[in-house]
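Colleague: generate coordinates for the sequence data below:
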Amino acid sequence: MKRVLVTGAAGFLGSHLCDRFIKEGFYVIGMDNLITGNMENIEHLMALENFEFYHHDVSNYVHVPGNLDYILHFASPASPIDYLKIPIQTLKVGSLGTHNLLGLARAKSARMLIASTSEVYGDPLIHPQTEEYYGNVNPVGPRGVYDEAKRFQEAITMAYHTFHGLETRIVRIFNTYGPRMRLNDGRVLPAFIGQALRGEDLTVFGDGSQTRSFCYVDDQVEGIYRLLMSDYPHPVNIGNPDEITISQFAEEIIKLTGTDQKVIYKPLPKDDPMQRQPNITKAKEILGWEPKVDRKEGLKITYDYFKSLPEEKLYKKEHKDFSKYNK
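Modeller: Predicted coordinates for the structure are as follows:
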């Protein structure tokens, strides 16, 4: 039985990846420090013989007994609310955490895939974004802690590949959505649905002309799995090129939820990207991958998930003490 380590296993994408590898017959080792992850996302796996979980921060030394065939590094805050609260930990998990896991991969002769992001492109000057684009990133702006952590993560991963001959893969993830997202994590889709369910007006930052491209989680996981199993070591965009403005998206959510809220506008946060659309030519040609789930179908599944949550979760505000993670 092949063995895979998934960091960030209790998070949104990490938990779906654990499900996929269980389905494929792997022995899955999940690891998460639970800063932003939630054990509820993987509780259905805990009784399985081919799943085990480590409560651990990968920014510290990482040890896993036994052999490993694959490592997927998905341990990182991914929403602006999170990485603005824990900027030091965000930088550490992208640098120290990645270094620790690359060392583990080398020791175990494992193939390692890192979760990079479309944020490496910053506020892009080309559209759509290809993997050859170097980006337009402000390293000292509020989003720099996340953007530069991911850019360093790519650089050290490629250094291990070229210098040590380590088998590595780099996925650049564009906006992904689906069940198990956190309602109050600040990302646009759960924010809109949460506001609609609470009967609040939907908040659009800026004039709403900025664009995003939303990929359903099952499509994203399929692309990641194919990339891991490929022989391609360079970055690959995995996302849905079906682009929409934030204002149009707000109207879609209002229609989906059957509510009659207004859309209100607030100032655009500093360095918020104006355009986000992946060029997925490489994914199509190298992986034979493209998204299958259209936005209407994916949004319905996601809305039904949020609607099924207990009411207290809909109104719950997070009050975690993040001080120890910012040292």
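
Colleague: switch to C-alpha atoms for all contacts and neighbour counts from now on
Modeller: Will do.

Colleague: residue 182 contacts residue 190, correct?
Modeller: Yes - Residue 182 is within contact range of residue 190, at 6.9 Å (criterion: C-alpha atoms under 8 Å).

Colleague: what is the burial count for residue 98?
Modeller: For residue 98, the count of nearby residues is 25 (other C-alpha atoms under 10 Å).

Colleague: what residues are up against it?
Modeller: When the contact criterion is C-alpha atoms under 8 Å, 6 or more residues apart in numbering, the partners of residue 98 are 58, 59, 73, 153, 156, 157.

Colleague: tell me how far it lies from residue 120.
Modeller: Using C-alpha to C-alpha, to the nearest Å, residue 98 is found at 16 Å from residue 120.

Colleague: and if you look at residue 247?
Modeller: In this structure, residue 247 and residue 120 are 24 Å apart, going by C-alpha to C-alpha.

Colleague: who's more crowded, these two?
Modeller: The neighbour count for residue 247 versus residue 120, taken as other C-alpha under 10 Å, is higher for residue 120 (24 against 21).

Colleague: check which helix or strand the closest residue to the more buried one other than its chain neighbours maps to.
Modeller: For residue 120, the nearest residue in space outside its immediate sequence neighbours is residue 147; the separation is 5.4 Å by C-alpha to C-alpha, 6 or more residues apart in numbering. Counting by DSSP states H and E, the element that carries residue 147 is helix 144-164.

Colleague: next up, for comparison:
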Amino acid sequence: MTSELTYRRHEHQPTSNIYSPKPSKPWSITIRPIRYILHEQRLIFTLIGIVLATFFFILIPSSTTNKPMSRPTQLLNPRPVFNTNRYNSGGKIPLGLKRKGLRVLVTGGAGFVGSHLVDRLIERGDSVIVVDNFFTGNKENVMHHFGNAGFELIRHDVVEPLLLEVDQIYHLACPASPVHYKFNPVKTIKTNVVGTLNMLGLAKRVGARFLLTSTSEVYGDPLQHPQVETYWGNVNPIGVRSCYDEGKRTAETLTMDYHRGAGVEVRIARIFNTYGPRMCIDDGRVVSNFVAQALRKEPMTVYGDGKQTRSFQYVSDLVVGLMRLMEGEYVGPFNLGNPGEFTMLELAQVVQETIDPNAKIEFRPNTEDDPHKRKPDITKAKDLLGWEPKVELRKGLPMMVSDFRQRIFGDHKDNDAAISSSF
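Modeller: Below you'll find the predicted structure:
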């Protein structure tokens, strides 16, 4: 049977080997990007991006418009340097302008001298960070600043490194009385050496000015009287007091090496015997011993024949000297003390006059390596810093007695007024 093929037009299309593209319309080149932007709300996101970019560039700090440092300058100054000279309180401030406060670190700031220094810095308008491990310091010495936004307290041992951004460093951290520094002599010398290294490293890192509170003990049992800063001293390097004496001498060496070798701005103060409120009771120092013993109706202990001499400055005088040294332009070292010289027996008589005329004196054998004479020559401080002590012993001692009486017996009478009147 013969099959019949039926032709259907839609099943067969003529083929052609010639490609002819669809001619483009002349307006399609312009309209196509616009249609793309309008599609799926792309226009809204584009406008939002423009607005955000404009807002960002408007808020760029004006400091970025300053002329950038050249490449050599950047290499020479890889870290920010705090210019403390512009805050120098010794200079005159234009009328109507308030002095800009500094950010100051005080190591050992909860101690006797440190707490009085913190009071004065806070009063001046500085922000103060106190670092103390409370071995001899006491929170009560600085707790009246706890509500102040410009005050911070950190429990820390300077033997361990510390990272802070500050303009000035007052380095006072170290036990200063024989009872305390003999308690752990290895720890004492570590505090003087490693602690000073850590604080000098911090000063170098942040460009801070550094002040070391050294001591008259660097002169040892002096063969020169009175002692001037150029005197090298007479120190026993293996004695029971050497952890403190030689520790402070090494701290001075480190300070000067950082100054000469690393360009750190440093100051060195050699502090002579200081007394006043907030001293540690029974710390072995002669003034606090005499005052505490007389108040308790105990005999005042005089070691040796009582003819050893000391010079006693009130704490407020020392604080003024430290601040003038820090703000001045001289490295030091500077003797900071009262050149008025008293024997131990004369001091005991002044304490008798102040507290109890019937107080008794008891003699005991002298301690090892106890200096026979100690009197500062403060000519350098007078000439270069314009500093000299103002408070006489017979005026300052009653203010210290008032503080001791309050802490021993809880007698608050006139204590706060006595302390505040000293500054």
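
Colleague: just give me the mean distance for the helix holding residue 147 of structure 1 relative to structure 2.
Modeller: For helix 144-164 of structure 1, the mean distance from the matching residues in structure 2 following superposition reads 0.3 Å, by mean C-alpha distance after the TM-score superposition for structure 1.

Colleague: which residues in structure 2 does the next helix-or-strand element following that helix align to?
Modeller: The first helix or strand that comes after helix 144-164 of structure 1 along the chain, using DSSP H and E, is strand 168-173. Residues 266-271 of structure 2 are the counterpart of strand 168-173 of structure 1, counting by TM-score structural alignment.

Colleague: okay, now the counterpart of residue 249 of structure 1 in structure 2: neighbour count?
Modeller: Under the alignment defined by TM-score structural alignment, residue 249 of structure 1 is paired with residue 347 of structure 2. Here the neighbour count serves as a burial measure; for residue 347 of structure 2 (other C-alpha under 10 Å) it reads 22.

Colleague: for the nearest residue in space to residue 347 of structure 2 that is not next to it in sequence, give its distance to residue 31 of structure 2.
Modeller: Here the nearest residue to residue 347 of structure 2 in space, its sequence neighbours aside, is residue 287; by C-alpha to C-alpha, 6+ apart that works out to 7.9 Å. Noted for residue 287 of structure 2: a distance of 97 Å to residue 31 of structure 2, by C-alpha to C-alpha.

Colleague: quick one, which of these two is more surrounded?
Modeller: Here residue 287 of structure 2 and residue 31 are set side by side on neighbour count (other C-alpha under 10 Å), and the busier one is residue 287, at 24 against 10.

Colleague: thinking the residue nearest to residue 347 of structure 2 is in contact with residue 275, fair?
Modeller: Yes - look at residue 287 of structure 2 against residue 275 with C-alpha under 8 Å: they come within range, at 6.9 Å.

Colleague: using the three-state scheme, assign the residue nearest the centre of structure 2.
Modeller: For structure 2, residue 105 is the residue whose C-alpha lies nearest the centre (C-alpha atoms, centre = their mean; 2.0 Å). Per DSSP: H, G, I helix; E, B strand; the rest coil, the secondary structure class of residue 105 of structure 2 is strand.

Colleague: let me see the contact set for the equivalent of it over in structure 1.
Modeller: The equivalent of residue 105 of structure 2 in structure 1 is residue 5 (alignment by TM-score structural alignment). Taking C-alpha under 8 Å, 6+ apart, we find residue 5 of structure 1 in contact with 28, 29, 30, 31, 68, 70, 71, 72.

Colleague: and residue 5 of structure 1, how far from residue 119 of structure 1?
Modeller: 25 Å.

Colleague: and if you look at residue 278 of structure 1?
Modeller: With distances defined as C-alpha to C-alpha, the gap from residue 278 of structure 1 to residue 119 of structure 1 amounts to 11 Å.

Colleague: map residue 137 of structure 1 onto structure 2.
Modeller: Under the alignment (TM-score structural alignment), residue 137 of structure 1 maps onto residue 235.
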